[in-house]
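Asker: Fold the following and give me the result.
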Amino acid sequence: MEGTDMAQASDTAQPQTPPRRDNPATVTGTNRLKALSHPTRLRILTVMSDTKPVTVGQIAEQLGESAGTVSYHLKQLEKAGFVTQTPSPDGDNRRSCWLAAQSRLEINADAAVDSAMATTMDQVSSTFRQEAWQRYRSASDNLPKQWTDPTVTSSSVLRLTSEEYARMSQELRELFNTWTSRDLAHEEGDGSQPVMLNIDAFRWLP
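Answerer: Reported below is the predicted structural model:
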């Protein structure tokens, strides 16, 4: 993953943030996957932007974690190229700000060199989703109805031919891509909120 490109600023202009990059980066390789092998690091990346710098304190407040914990995980993510330190937009050199190196990531655990790392990433991903659901359920009574009524949770075991399975998977990928592309049209403060979308389809074994 490439670093974040900083635009040149004049002597009088405020520091600028880089343009948002629409293409997601696919994460492969054991070393980079290992850097993501902790649910807290995935949570950190979900609240970061590749255009709007944030401080350790801001991330810690959003996640309910200590600043020390967030700082440690940011350093690990930085080593793997997922985040980068950047000057504070207000020019305050005392503030340490961070940017995500990419607008979106796609994690390909199947590309791990060894099966143990692939298994670890599967477990981290499962824990990440389960904890996200638990946080939502704990807070749902206090959320506005427009952010709870549309919630969808469905699961079913289907009997399909291999051709039907392939066609269904392709249609689900297209649907997923349609809605993930909408994320790029929104910015914080425009009335949008983070919504978690999970799509799984795999051969059922009783």
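Asker: C-alpha only now, for contacts and for neighbours.
Answerer: Noted.
Asker: Tell me which residues of the helix ranked longest in the chain come out buried.
Answerer: Looking across the chain with DSSP state H, the single longest helix is helix 115-139. Buried residues in helix 115-139, counting neighbours by 16 or more other Cα atoms under 10 Å, are found at M117, A118, T120, M121, D122, V124, S125, F128, R129.
Asker: mind listing what the fifth one touches?
Answerer: For D122, the contacting residues are A109, by Cα atoms under 8 Å, 6 or more residues apart in numbering.
Asker: Roughly how far does the most centrally placed residue in the chain sit from A109?
Answerer: The residue lying closest to the centre of the chain (Cα atoms, centre = their mean) is T46, at 3.7 Å. From T46 over to A109 the distance is 18 Å, taken as Cα to Cα, to the nearest Å.
Asker: what do you get for L33?
Answerer: Distance of L33 to A109, computed by Cα to Cα: 7 Å.
Asker: what's the overlap in contacts for these two?
Answerer: Each of M117, M121 lies in contact with both L33 and A109 under the rule Cα under 8 Å, 6+ apart.
Asker: Next secondary structure element downstream of the longest helix of the chain?
Answerer: The helix or strand immediately downstream of helix 115-139 is helix 162-182, counting by DSSP states H and E.
Asker: Contacts for that next one, please.
Answerer: With Cα under 8 Å, 6+ apart, helix 162-182 has contacts from I199, A201.
Asker: Stretch 24-39 now?
Answerer: So stretch 24-39 is contacted by 1, 42, 76-77, 80, 102-109, 111-114, 117, 120-121, 124-125, 127-128 (Cα under 8 Å, 6+ apart).
Asker: Put the buried members of those residues into a PyMOL selection.
Answerer: Filtering the contacts of stretch 24-39 down to the buried ones (16+ other Cα under 10 Å) takes a single PyMOL command:
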select buried, resi 42+76+77+80+102+103+104+107+109+112+117+120+121+124+125+128
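Asker: Quick check: end-to-end length of stretch 108-118?
Answerer: Length of stretch 108-118, first residue to last, Cα to Cα: 9 Å.
Asker: quick one more, to check against the first:
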Amino acid sequence: MSDSPDVYRVSDPQTLKAVAHPLRVRLLGALRMDGPATATELAVRFGESSGSTSYHLRQLARYGFVEEDPEQRDARERRWRSVHRYTSWSNLELGASPEGREASAFLRDRQFEVMRGNRERFERERESWGPAWVEAAGMSDDYARLAPGSITRLYERLSAMVREMEAEDEGSPDVQRVSLHFAAYPSRGYDR
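Answerer: As a prediction, the model looks like this:
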């Protein structure tokens, strides 16, 4: 996945730090999930001023995360879009500096917040989804004895499977956007 044009591979702590801002990471996520939008549309969505969202979008553009949408619907509006589908970085490489460690920790924490929010939203709306979605939705955990290289291959294979299944399901009336989260952390003991 890291060699894909859909992936923005960040190697500079300043670049990662630029997106590791509470509003910027939300703006980028919204553009990735829902497509192009104006600063005003995003301001309304997130309860911010359009001046604030405009500033933060320009900062994201400065560091290569977003760009003006070349397919503007109207010459009077300035629509923004995400340049890449994913952002990735080397924990080892960025962990060499305090600002790199801080930015990558913020983004990992943000990923967890998004996962928790998605689960909580589903639980609140559970009755509106119907039996097939109630049965399919959920989480799982497992323990395995793996080497670091195997975990890397596991992420690559999972990503490939997701893209394959997405292509298979294209056009199906049952298709919904699904939030997927994959995590692997070494553990020296049972700590649940």
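Asker: After superposition, what is the TM-score?
Answerer: The pair, once superposed, lands on a TM-score of 0.70 when counted by TM-score structural alignment, normalised by the length of structure 2; 179 aligned residues with a Cα RMSD of 3.6 Å.
Asker: quick one on the thing from earlier: which residues touch the residue nearest to the centre of structure 1?
Answerer: T46 of structure 1 neighbours (Cα under 8 Å, 6+ apart): none.
Asker: Which position in structure 2 pairs with it?
Answerer: Mapped onto structure 2 by TM-score structural alignment, T46 of structure 1 lines up with G29.
Asker: and its match, that one's in a helix?
Answerer: Yes: assessed by DSSP: H, G, I helix; E, B strand; the rest coil, G29 of structure 2 belongs to a helix.
Asker: where does P89 of structure 1 land in three-state SS?
Answerer: Per three-state DSSP, the local secondary structure of P89 of structure 1 is coil.
Asker: what's the counterpart of it in structure 2?
Answerer: Aligned partner of P89 of structure 1 by TM-score structural alignment: Q72.
Asker: Report the spatially closest residue to its match, excluding sequence-adjacent ones.
Answerer: Of all residues beyond its chain neighbours, the one nearest Q72 of structure 2 is R79 (6.3 Å), with distances taken as Cα to Cα, 6 or more residues apart in numbering.
Asker: The one you found and G35 touch, don't they?
Answerer: No: counting by Cα atoms under 8 Å, R79 of structure 2 does not reach G35; the two are 9.8 Å apart.
Asker: about what we covered before: how much space between the match of P89 of structure 1 and L27 of structure 2?
Answerer: Q72 of structure 2 is 18 Å from L27 of structure 2, by Cα to Cα.
Asker: Could you do E125 of structure 2 as well?
Answerer: E125 of structure 2 is 24 Å from L27 of structure 2, where distance means Cα to Cα.
Asker: Of the two, give the one with the bigger neighbour count.
Answerer: L27 (27 against 10; other Cα atoms under 10 Å).
Asker: where's the more buried one relative to T53 of structure 2, distance?
Answerer: 8 Å.
Asker: intersection of neighbour lists for these two?
Answerer: Shared contacts of L27 of structure 2 and T53, defined by Cα under 8 Å, 6+ apart, are found at L42.
Asker: So E106 of structure 1 lies in a strand, does it not?
Answerer: Yes: using three-state DSSP, the assignment for E106 of structure 1 is a strand.
Asker: so what corresponds to it in structure 2?
Answerer: In structure 2, E106 of structure 1 lands on S88 (TM-score structural alignment).
Asker: Now do the contacts for that match.
Answerer: By Cα under 8 Å, 6+ apart, S88 of structure 2 lies in contact with S2, V7, Y8, R9, V10.
Asker: distance from the helix or strand that contains the fourth one to structure 1 after superposition?
Answerer: Under the assignment given by DSSP H and E, the secondary-structure element containing R9 of structure 2 is strand 7-10. In the superposition with structure 1, the average deviation recorded for strand 7-10 of structure 2 is 1.6 Å (mean Cα distance after the TM-score superposition for structure 1).
Asker: Show me how far that strand is from its chain's centre.
Answerer: Relative to its parent chain, strand 7-10 of structure 2 has a centroid offset of 12 Å by Cα atoms, centre = their mean, to the nearest Å.
Asker: chain center to stretch 76-94 of structure 1: distance?
Answerer: How far stretch 76-94 of structure 1 lies from its chain's middle: 17 Å, per Cα atoms, centre = their mean.
Asker: From start to finish, how long is that stretch in a straight line?
Answerer: Using Cα to Cα, first and last residues of stretch 76-94 of structure 1 are 22 Å apart.
Asker: Give the buried residues for it.
Answerer: Residues 76-78, 80-89 are the ones in stretch 76-94 of structure 1 that count as buried (16+ other Cα under 10 Å).
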